[in-house]
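Enquirer: just to be clear, the model below is a prediction. Sequence and coordinates:
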Amino acid sequence: MTAARFVLYPAIDILGGRCVRLFKGDYAAKTEYSEDPVAVARQWCESGATFLHVVDLDGAKQGQSVNRDVIEGIVEAAKSYGAQVEVGGGIRTSDAIEDWLACGVARVVIGTASRNVEQMAVWVSEFGADRLVAGLDGRDGKLAVDGWIEQTDTPILELAKALYEAGVRHALVTDVERDGTLSGANLDLAASVEGIGLHAIASGGIRDEEDVIAAMQRGISGAVAGKSLYAGKLDLKRVLTRLAEGERTC
């Protein structure tokens, strides 16, 4: 596997058209940070972000896109800064993938539908491995689906191996129990997925600059920062500078 440049993805989670953060994936435990997610996207891009991680939380629960207009605005805003966007939340069909890619999204995150390994293999052939991210989200190492509402008994690492063999090359690895808690990311799980051969993006619990640097030092391909940015625990411009310096000294 070719080494991937470490990428820090600022998260923009959208519920009812607004920028929010959930606590451990609980829709009833949300904190609203902005009425204007597009303005938030511009803020992160102005701080140097090159790739945004956008989630349609309504879409994740309903199984289809709900906040498309807002997300299209984010894509256009990011494009004006030369930044890219990956989108997740309710993307479960070929048409949905094709629609998002057509509107300028660089990658789509497939969560619930990633359990269907044969279908994922078809999508890799149809859209290319670099346009798809398998959403390996769960609790205690087991997959959670349908907006994290349904907890399955499927081992995340077992599914990761099957997806890698099917041609998938990118995975978002979220420890739901840590998401929105600022308790530290599950880097062991993300590193295990990376070791299988997937470019793993660690998500859930990133609390500060040291967590981000630790993810890079573990050889993980990326990390998603959400609440740490919104709560002022992580200075995006500073950590991006430090990451760039770290890469130059490697």
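Expert: Now that the structure is in, tell me what you want to look at.

Enquirer: only C-alpha atoms from now on, for both contacts and neighbour counts.
Expert: Fine.

Enquirer: residue 192 contacts residue 158, correct?
Expert: No: counting by CA atoms under 8 Å, residue 192 stays clear of residue 158, with 10.9 Å between them.

Enquirer: please identify the helix or strand for residue 193.
Expert: Using DSSP states H and E, residue 193 maps to helix 187-196.

Enquirer: can you give the distance of that helix from its chain's centre?
Expert: Computed by CA atoms, centre = their mean, to the nearest Å, the chain-centroid distance of helix 187-196 equals 15 Å.

Enquirer: in addition, the following structure is provided for comparison:
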Amino acid sequence: MILYPAIDLKDGQCVRLLRGDMDKATVFGEDPAAQALAFQKAGCDWLHLVDLNGAFAGAPVNAAAVEAILAATEVPAQLGGGIRDMATIEMWLGKGLARVILGTVAVENPDLVREAARAFPGRIAVGIDARKGRVATKGWAEETDVMATDLAKSFEDAGVSAIIYTDIDRDGAMAGPNVAATEALARAVSIPVIASGGVSSLADLTALRATGAIAGAISGRALYDGAIDLAEALALLKD
């Protein structure tokens, strides 16, 4: 199971939100590239980047910070937030991102996901963010009647490389991930599922790995708060 350290970008800074609320942002660093480099030095295999402003704006906002991270590091990075058309997908992949994450557009324009996955094999992921099983879009500001599992299943034949599943009620709350819901989703589809939201201890990582079904986990606040030591967690997962 791969551990993805998260760098959430708001106004060019590294922040963490509580349950996706932009008004409840804790700033953890002024230099995202330095933070990314620190994660790389600790031994991570991937980086998970989110353009929070972009998720609300519907277009890239923290591009300078993302480009600085890509210039400073060598490990592959995936990015979500504000990526809603083919031109933006092509732009980011051209700048060196290993993978882009399509969230809102996966609900509103699923054909774009399919087109992008065909055009860029292995480089398109779908972000599914849910409250009580129902998908939320536009930076989690809008809730839909679409069920997370139904959305995931709809991309089974699309060539999507991964699904990042976030339980919004757990995100940034340091209350542990929703292991049962994430495992159920992972067992419902053949696409690799990455858990996000609430991963706050080595025990959480152990529980996710123990399912035998979950391909990865994303952690942010716990790494900044020191609740998880990244090097220790990576060693645990390599055992």
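Expert: Thanks, I have the structure now. What you see is a predicted model, and the numbers here were worked out from it, not measured in a lab.

Enquirer: give me the buried positions along the helix holding residue 193 of structure 1.
Expert: If you call a residue buried by 16 or more other CA atoms under 10 Å, then helix 187-196 of structure 1 has these buried ones: 187, 189, 190, 191, 192, 193, 194, 196.

Enquirer: again with stretch 109-116 of structure 1
Expert: Under the neighbour-count criterion of 16+ other CA under 10 Å, stretch 109-116 of structure 1 has 109, 110, 111, 112, 113, 114, 115 buried.

Enquirer: ranges for the strands of structure 1?
Expert: Applying DSSP state E to structure 1 gives strands spanning 7-15, 18-23, 26-34, 51-56, 84-88, 107-110, 132-139, 142-145, 150-155, 170-175, 199-203, 222-225.

Enquirer: JSON lines for those strands, including distance to residue 213 of structure 1?
Expert: Output for those, formatted as JSON lines (distance: least, CA to CA, whole Å):
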{"stretch": "strand 7-15", "distance to residue 213 of structure 1": "10"}
{"stretch": "strand 18-23", "distance to residue 213 of structure 1": "23"}
{"stretch": "strand 26-34", "distance to residue 213 of structure 1": "25"}
{"stretch": "strand 51-56", "distance to residue 213 of structure 1": "17"}
{"stretch": "strand 84-88", "distance to residue 213 of structure 1": "22"}
{"stretch": "strand 107-110", "distance to residue 213 of structure 1": "24"}
{"stretch": "strand 132-139", "distance to residue 213 of structure 1": "22"}
{"stretch": "strand 142-145", "distance to residue 213 of structure 1": "26"}
{"stretch": "strand 150-155", "distance to residue 213 of structure 1": "27"}
{"stretch": "strand 170-175", "distance to residue 213 of structure 1": "17"}
{"stretch": "strand 199-203", "distance to residue 213 of structure 1": "12"}
{"stretch": "strand 222-225", "distance to residue 213 of structure 1": "10"}
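
Enquirer: residue 126 of structure 1 is nearest to which of the ones you listed?
Expert: With CA to CA as the measure, strand 132-139 is the member of those nearest residue 126 of structure 1 (10.5 Å).

Enquirer: the closest one corresponds to what range in structure 2?
Expert: Counting by TM-score structural alignment, strand 132-139 of structure 1 lines up with residues 124-131 of structure 2.

Enquirer: sorry, back to before: in the buried residues of helix 187-196 of structure 1, find the pair that's most separated.
Expert: Longest distance between any two of the buried residues of helix 187-196 of structure 1 is 14.2 Å, between 187 and 196; criterion CA to CA.

Enquirer: and residue 150 of structure 2, what's its match in structure 1?
Expert: Residue-level alignment of residue 150 of structure 2 against structure 1, with TM-score structural alignment as criterion, gives residue 158.

Enquirer: contacts only, for that match.
Expert: Residues in contact with residue 158 of structure 1 (CA atoms under 8 Å, 6 or more residues apart in numbering): none are found.

Enquirer: what's the spacing between it and residue 193 of structure 1?
Expert: 10 Å (CA to CA, to the nearest Å).

Enquirer: please apply the same query to residue 210 of structure 1.
Expert: Taking CA to CA, one finds residue 210 of structure 1 at 21 Å from residue 193 of structure 1.

Enquirer: please apply the same query to residue 69 of structure 1.
Expert: Distance, residue 69 of structure 1 to residue 193 of structure 1, using CA to CA: 33 Å.
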